[in-house]
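Q: Sequence isn't available, so here's the structure alone:
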């Protein structure tokens, strides 16, 4: 097969969430960097043979870029890094260990049909182009005015921050439950050899109940942040947790302190975006309506029998 330097995204053509992901990428790839290929197409079979892909890799989004093969969460992050717009904020997830990222990805991939459903036939995206490689149509629209641009920018920032915060806590919350984030077992601390981080990790790993309590708080805040109507409540729960984690990271010299500092700043920024709403809830007391009787009332005589 003739080699092509253009990155190719291979996806499950009957998977609903995979097809939504493809459409999501196409909208944020105006230069047409990527080509897309369904795993059910004949062309995909040739690429699978050429690159010796195994069954485990085929149960994932696959990115082929300059003869390099990327799968699972790493493929997603490489794709996001080439897109345009605020979605690129999600490349910050590189700081999360690959094992943790991939465990969450595998859980979603394994249950993708159960959670999101599947198509009876290969997506129209593939049927439309017989060879399986998708093209794009550039949309020409009217230039938006400044007010509309600022509103869209504000909503984009809020949505990006919400999802970044939610996904980070969701990943770490699940990791605390399985396979476990902290160290367990007997530990004798030696200040001349052991780091402060080791001490903190054994402290948090000592009690399973406390570990589950932290995980429950992080997952609850994450789920509330994902839902627009409960996002403000989720962020109110989120902020004290991430502030506490940030202080611990600095005090115990945990390398993730740069990430937790960023998460704290994003959480605070979301509160500022919701300032008017929070002000109405916590500071503005409802004003009692003043009613006054008209002075020119008509007097009527009432006969009581």
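A: That came through, no problem. Everything quoted here is computed from the prediction, not taken from an experiment.

Q: use CA for all of it now, contacts and neighbours both
A: Fine.

Q: who does the helix or strand where residue 46 lies touch, helix- and strand-wise?
A: Using DSSP states H and E, the element containing residue 46 is helix 42-50. Counting contacts by 3 or more C-alpha pairs under 8 Å, 6 or more residues apart in numbering; DSSP states H and E, helix 42-50 packs against strand 35-38.

Q: residues in contact with residue 238?
A: Shown in contact with residue 238 (C-alpha atoms under 8 Å, 6 or more residues apart in numbering): 218, 221, 222, 267.

Q: Mind doing that once more with 7 Å?
A: By C-alpha atoms under 7 Å, 6 or more residues apart in numbering, residue 238 lies in contact with residue 221.

Q: how close does it get to residue 284?
A: Distance, residue 238 to residue 284, by C-alpha to C-alpha, to the nearest Å: 24 Å.

Q: related to what we said a few turns ago, the helix holding residue 46: what's the following helix or strand?
A: helix 55-58.

Q: Toward the C-terminus from that next one, list the very next helix or strand.
A: Where DSSP H and E defines the elements, the next helix or strand beyond helix 55-58 is strand 62-65.

Q: Quick one: distance of that following strand to the chain centre.
A: Remark: strand 62-65 is offset 22 Å from the chain centroid, using C-alpha atoms, centre = their mean, to the nearest Å.

Q: for stretch 205-223, same thing?
A: Centroid separation for stretch 205-223 versus its chain: 19 Å, with C-alpha atoms, centre = their mean.

Q: Next up, a structure to set beside the first:
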């Protein structure tokens, strides 16, 4: 009975819907990237958004058709999941790597001279952010290499999880920057969609992560305290004492 219930959950229509939805979102993000803000003559915005609409519209009906065919045993869900997961990984890898290559070829972090010469208090958060990140070309290249390498790692099952974790930490940071520094809507949407996609890939292996982070103990030697209360006091003291030290430093500021 338990095995049957587990199988129902595994093959539920909700799993099909969310998997298809993630692919639709990541494919839409890829189309937006290829559209390049309407600057490519052979791929105008009307075509970009038409394809996005078709892909998102398909998300609503494809899981239902899939579920129906599965019940009639006319479709191999395992192979189909493999195709969908591969599509998600490819879209994310292409998208994130493209942003990395743009940094190599000077297509990001470029601030026009008329903007750069303006006083800081007259510039938008977006231009200040681009000026800051563009100040160091080396730093931009490092970010680019992380993006390209992380995208490449997604394309192999053995390195999928580590690639997703690396990209998630990067993309979450970029998403927060895009939100709180008021970056343009396109950049924000891209970062959100990519973050969702990478988080989805991580969630597929959540059991491994829980086992690794919560059940695996460190092999580092440690102090042996018989008194648990004293041990916990010492742990908390690292946070409290650092706070008190900061308050003291604040008091020195005139």
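A: Sure, I can see it. From a predicted model like this one, the values you see are computed outputs, not experimental measurements.

Q: quick one on the thing from earlier: the helix holding residue 46 of structure 1: which residues count as buried?
A: 43, 44, 47, 48 (16 or more other C-alpha atoms under 10 Å).

Q: Verify the stated contact: residue 198 of structure 2 with residue 168.
A: Yes - in this structure, residue 198 of structure 2 is within contact of residue 168 by C-alpha atoms under 7 Å, at 6.0 Å.

Q: Looking at those two, which one has more neighbours?
A: residue 198 (28 against 21; other C-alpha atoms under 10 Å).

Q: burial measure for the counterpart of residue 170 of structure 1 in structure 2, as a count.
A: The alignment partner of residue 170 of structure 1 in structure 2, by TM-score structural alignment, is residue 97. Residue 97 of structure 2 is flanked by 20 other residues according to other C-alpha under 10 Å.

Q: I'd assumed residue 147 was in contact with residue 97 of structure 2.
A: Yes - with contact defined as C-alpha under 7 Å, residue 97 of structure 2 counts as touching residue 147 (5.6 Å).

Q: What strand or helix carries the residue nearest in space to the middle of structure 2?
A: Geometric centre of structure 2, nearest residue: residue 195, 2.3 Å, by C-alpha atoms, centre = their mean. Residue 195 of structure 2 belongs to helix 185-203 when assigned by DSSP H and E.

Q: aligned partner of the residue nearest to the centre of structure 2 in structure 1?
A: Aligned counterpart of residue 195 of structure 2 in structure 1: residue 264 (TM-score structural alignment).

Q: One more: residue 179 of structure 2?
A: Here residue 179 of structure 2 is matched to residue 250 in structure 1, going by TM-score structural alignment.

Q: and the residue nearest to its match when sequence neighbours are not counted, how far is that from residue 240 of structure 1?
A: Once flanking residues are discounted, residue 250 of structure 1 sits nearest to residue 257: 6.1 Å by C-alpha to C-alpha, 6 or more residues apart in numbering. Look at residue 257 of structure 1 and residue 240 of structure 1: by C-alpha to C-alpha, they are 15 Å apart.

Q: now residue 183 of structure 1
A: Residue 183 of structure 1 is 24 Å from residue 240 of structure 1, by C-alpha to C-alpha.

Q: between these two, who's got more neighbours?
A: Neighbour totals were compared for residue 183 of structure 1 and residue 240, and residue 183 leads with 16 against 13 (other C-alpha under 10 Å).

Q: Tell me the residue in structure 2 aligned with the more buried one.
A: Residue 183 of structure 1 maps onto residue 110 in structure 2, by TM-score structural alignment.

Q: Where does its match sit: helix, strand or coil?
A: coil (DSSP: H, G, I helix; E, B strand; the rest coil).

Q: Can you name the residues that contact it?
A: 130, 134.

Q: mind checking what residue 212 of structure 2 lines up with in structure 1?
A: Residue 212 of structure 2 maps onto residue 281 in structure 1, by TM-score structural alignment.

Q: Give me the aligned partner of residue 135 of structure 2 over in structure 1.
A: Checking TM-score structural alignment: residue 135 of structure 2 goes with residue 206.

Q: Show the contacting residues for the residue nearest to its match when sequence neighbours are not counted.
A: Nearest non-adjacent residue to residue 206 of structure 1, counting by C-alpha to C-alpha, 6+ apart: residue 184, 6.0 Å away. Counting by C-alpha under 7 Å, 6+ apart, residue 184 of structure 1 makes contact with 202, 205, 206.

Q: What is the neighbour count of residue 135 of structure 2?
A: If you count neighbours by other C-alpha under 10 Å, residue 135 of structure 2 ends up with 14.

Q: And for residue 185 of structure 1?
A: For residue 185 of structure 1, the neighbour count with other C-alpha under 10 Å is 7.

Q: before we move on, what about residue 35 of structure 1?
A: Close neighbours of residue 35 of structure 1, defined as other C-alpha under 10 Å, add up to 19.

Q: Ok, residue 104 of structure 2 next?
A: Neighbours of residue 104 of structure 2 using other C-alpha under 10 Å come to 17.

Q: Look up how far residue 85 of structure 2 lies from it.
A: From residue 104 of structure 2 across to residue 85 of structure 2, the span is 29 Å (C-alpha to C-alpha).
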